[in-house]
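Novice: from the sequence below, what's the structure:
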Amino acid sequence: MADTKKIVHINFKAYFEDTGKMFDTNIEECAKENDLYNDKVPYAPMSYVVGSKAFYPEVEEAIANAEVGKEIEVSVPCEKAAGVRNPRLIELHPLKDFYRAEINPYPGMPVTLGNRSGTVMSVGAGRVKVDFNSPLAGHDLSYKITVVDEITDAVEKAKAIMENDFGSADDFGFAILEDKIVITEADVCKFHESWPVAKYRLVSDYRSVFGLDRVEFVEVWESAKKADDAKTE
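Specialist: This next block holds a predicted model:
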């Protein structure tokens, strides 16, 4: 069985370089100190497949070469990050369209119109100005990253990929065989609307990391009595 990519746990802090303001982190204390805390976000070291291109190339390269336990700092210029701000992406929309959708817009409010995400800049007489530029556009960025550890166990790698792509590996089963990977689905998958899309990402990442072509997902249905008996054993 091949193992073509390494997986690490990382902690990160991301800043606007021009102001020094933090805009993202997976560290709970830092999130609270910088008014970024969200009680729906699980704050813990992030599972990261090195080479998955989830970060900008400069950050990706730094993570690949980082020493475990040593904080690194990487700068990403605007042109290589979210790009410069495009004035054509600032648009005026009728206020009545928001009311029709039961939205009461206010400056700074994130909104989705059609399939585009933007931020309300101002609300005037019958019109709403919305900026569809990325919130990162026009900014040089800075990242402080620490590789907490490298995951080497095959099953732990499979769990880490599940956490990264689906958000949780709880109640899943993992079997890494010579010619395939078998994932026993958690009960939540039967009802979770994002699971079908997550499976496509999982297949791609499992193939990439383990070098195997075959990925099997097993969906198990048990009677309520059998499930209750298993819990009491």
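Novice: okay, CA-based contacts and neighbour counts for the rest of this
Specialist: Will do.
Novice: for the residue nearest in space to the middle of the chain, which non-adjacent residue is closest in space?
Specialist: Residue closest to the average C-alpha location in the chain (Cα atoms, centre = their mean): Asn164, at 6.9 Å. Here the nearest residue to Asn164 in space, its sequence neighbours aside, is Ser47; by Cα to Cα, 6 or more residues apart in numbering that works out to 5.8 Å.
Novice: OK, contacts around the residue nearest to the centre of the chain?
Specialist: For Asn164, the contacting residues are 46-48, by Cα atoms under 8 Å, 6 or more residues apart in numbering.
Novice: now the strands for the chain?
Specialist: Secondary structure of the chain, counting by DSSP state E: strands at 7-16, 22-25, 46-49, 71-76, 90-94, 110-113, 116-123, 127-131, 141-151, 173-176, 180-184, 214-218.
Novice: of all these, which one comes closest to Ser204?
Specialist: strand 214-218 (9.3 Å; Cα to Cα).
Novice: still on that earlier bit, quick check: the gap between the residue nearest to the centre of the chain and His192.
Specialist: Counting by Cα to Cα, to the nearest Å, the separation of Asn164 from His192 is 16 Å.
Novice: same deal with Glu102?
Specialist: 26 Å.
Novice: repeat that for Val120.
Specialist: 31 Å.
Novice: those two: which has the busier surroundings?
Specialist: The neighbour count for Val120 versus His192, taken as other Cα atoms under 10 Å, is higher for Val120 (20 against 9).
Novice: the more buried one and Lys70: what is the separation?
Specialist: Val120 is 39 Å from Lys70, by Cα to Cα.
Novice: closest to Ala54 among the contacts of Asn164?
Specialist: Nearest to Ala54 among these: Tyr48, at 8.5 Å, using Cα to Cα.
Novice: quick one: that closest one and Lys5 touch, right?
Specialist: No. Assessed by Cα atoms under 8 Å, Tyr48 is found out of contact with Lys5, at 10.4 Å.
Novice: show me which of those two is the more surrounded one.
Specialist: Tyr48 (24 against 14).
Novice: in stretch 171-187, which residues are buried?
Specialist: In terms of neighbour count (16 or more other Cα atoms under 10 Å), stretch 171-187 has its buried residues at 172-174, 176, 180-181, 183-186.
Novice: here is the second sequence; please produce its structure so I can put it next to the first one:
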Amino acid sequence: MQINDFIRVSYSAKIKETGQEFDKTDDKSVPIIIKPGFLLKGLEEALLEMNVNEKKIIEIPPEKAFGERDSKLMRLIPISEFRKHSTDPEPGMFFQADNMRGKVLSVSGGRVKVDFNNPLAGKTLIYDLEIKEKIESIDDKIRVLFEIYGVADKEKIKAKVISEKEIEIEIPPLINSLYKKKIADEIIKTLKFERVKFAEVFEKPKED
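Specialist: Have a look, this model is predicted:
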């Protein structure tokens, strides 16, 4: 595989130290774009060395997964901060602060110890993965982008290449403009178009 390839993969993932499974595609495959920042570094490196229908079990160290644990992300927060949100903190609950999500570890003496590290930080991960398909056509790649961003009715999406620099995409009405902006950015970055035009299509309701 190569950078910016669109593929479908199936996998299961577990923590090496405990054997706990934390992610799985079940019987389905999921779309992936092989590009920096989209995947864990270790997963990206492994996929670049694989081919369609190839299976591989890989081990990803913390520095190529979610990083090492950072002691600076262990914080003591006054219990009053929780009370402001009408919340009584308990060990195990999650708390949002400064755009970070943390887990309450303990409550003592009016202070709450919260761990803002990613739960998988410091862990070695084991992935059992298989590349099911390489997505080739522009239409299918565009649909994959909508699928990644959770947009329904992706089968109604049609792409028309206007020129080497421009593409027009027919989409169902009322798709959030934020999604359209993100998808357009991805098309420009990964498919190398310079201009993306969206055309909303309104259809006559089917008669009974």
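Novice: ok, back up a step: now, the most widely separated pair of the buried residues of stretch 171-187 of the first structure?
Specialist: Lys180 and Ala186 (19.1 Å).
Novice: as TSV, the strands of the first structure with distance to Val197 of the first structure would be great.
Specialist: Listed next are these as TSV, based on distance: least, Cα to Cα, whole Å:
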stretch	distance to Val197 of the first structure
strand 7-16	22
strand 22-25	25
strand 46-49	19
strand 71-76	30
strand 90-94	31
strand 110-113	20
strand 116-123	19
strand 127-131	28
strand 141-151	25
strand 173-176	19
strand 180-184	16
strand 214-218	14
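Novice: can you tell which of the ones you listed is closest to Pro196 of the first structure?
Specialist: Closest of the strands of the first structure to Pro196 of the first structure is strand 214-218, at 11.3 Å (criterion: Cα to Cα).
Novice: what comes up buried for that closest one?
Specialist: Val215.
Novice: what residue in the second structure is paired with the residue nearest to Asn164 of the first structure?
Specialist: Under the alignment (TM-score structural alignment), Ser47 of the first structure pairs with Pro31 of the second structure.
Novice: can you pull the contacts of that match?
Specialist: So Pro31 of the second structure contacts 6-9, 144, 147-148 (Cα under 8 Å, 6+ apart).
Novice: one more time with 10 Å, if that's ok
Specialist: Counting by Cα atoms under 10 Å, 6 or more residues apart in numbering, Pro31 of the second structure touches 6-10, 132-135, 141, 144-145, 147-148.
Novice: same check, this time on Val188 of the first structure
Specialist: Per Cα under 10 Å, 6+ apart, neighbours of Val188 of the first structure: 170-172, 195.
Novice: Glu170 of the second structure against Lys180, yeah?
Specialist: No. If you go by Cα atoms under 10 Å, Glu170 of the second structure and Lys180 don't touch, sitting 11.7 Å apart.
Novice: okay, and the common contacts of these two?
Specialist: 197-198.
Novice: please report how far the corresponding residue of the second structure for Arg207 of the first structure lies from Phe202 of the second structure.
Specialist: Aligned by TM-score structural alignment, Arg207 of the first structure pairs with Ile188 of the second structure. With distances taken as Cα to Cα, Ile188 of the second structure is found 26 Å from Phe202 of the second structure.
Novice: out of those two, which sits in the more crowded spot?
Specialist: Remark: of Ile188 of the second structure and Phe202, Ile188 carries more neighbours, 16 against 10, as counted by other Cα under 10 Å.
Novice: neighbours of Thr112 of the first structure, just the number please.
Specialist: Neighbours of Thr112 of the first structure (other Cα under 10 Å): 11.
Novice: so what corresponds to it in the second structure?
Specialist: Aligned partner of Thr112 of the first structure by TM-score structural alignment: Gln96.
Novice: OK, contacts around that match?
Specialist: By Cα under 10 Å, 6+ apart, the contact set of Gln96 of the second structure is 82, 102-103, 116.
Novice: so which of those residues is the closest to Leu40 of the second structure?
Specialist: Phe116 (19.3 Å).
Novice: per the alignment, the closest one pairs with which residue of the first structure?
Specialist: In the first structure, Phe116 of the second structure lands on Phe132 (TM-score structural alignment).
Novice: how many neighbours does the closest residue to its match other than its chain neighbours have?
Specialist: Of all residues beyond its chain neighbours, the one nearest Phe132 of the first structure is Gly118 (4.2 Å), with distances taken as Cα to Cα, 6+ apart. Gly118 of the first structure has 21 neighbours, counted by other Cα under 10 Å.
Novice: in this structure Gly118 of the first structure contacts Pro105, no?
Specialist: No. Counting by Cα under 10 Å, Pro105 is not a contact partner of Gly118 of the first structure; they are 11.8 Å apart.
Novice: anything in contact with each of the two?
Specialist: Common contacts of Gly118 of the first structure and Pro105 (Cα under 10 Å, 6+ apart): 111, 129-130.
Novice: ok, longest helix in the second structure?
Specialist: Taking DSSP state H as the criterion, the second structure has its longest helix at helix 177-190.
Novice: which elements pack onto that one?
Specialist: Applying 3 or more Cα pairs under 10 Å, 6 or more residues apart in numbering; DSSP states H and E, one finds that helix 177-190 of the second structure makes contact with helix 138-148, strand 166-171, strand 195-200.
Novice: export the ones you listed to JSON lines and tack on distance to Gly109 of the second structure?
Specialist: Formatted as JSON lines, these follow (distance: least, Cα to Cα, whole Å):
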{"stretch": "helix 138-148", "distance to Gly109 of the second structure": "45"}
{"stretch": "strand 166-171", "distance to Gly109 of the second structure": "56"}
{"stretch": "strand 195-200", "distance to Gly109 of the second structure": "57"}
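Novice: out of these, nearest to Ile126 of the second structure?
Specialist: helix 138-148 (23.4 Å).
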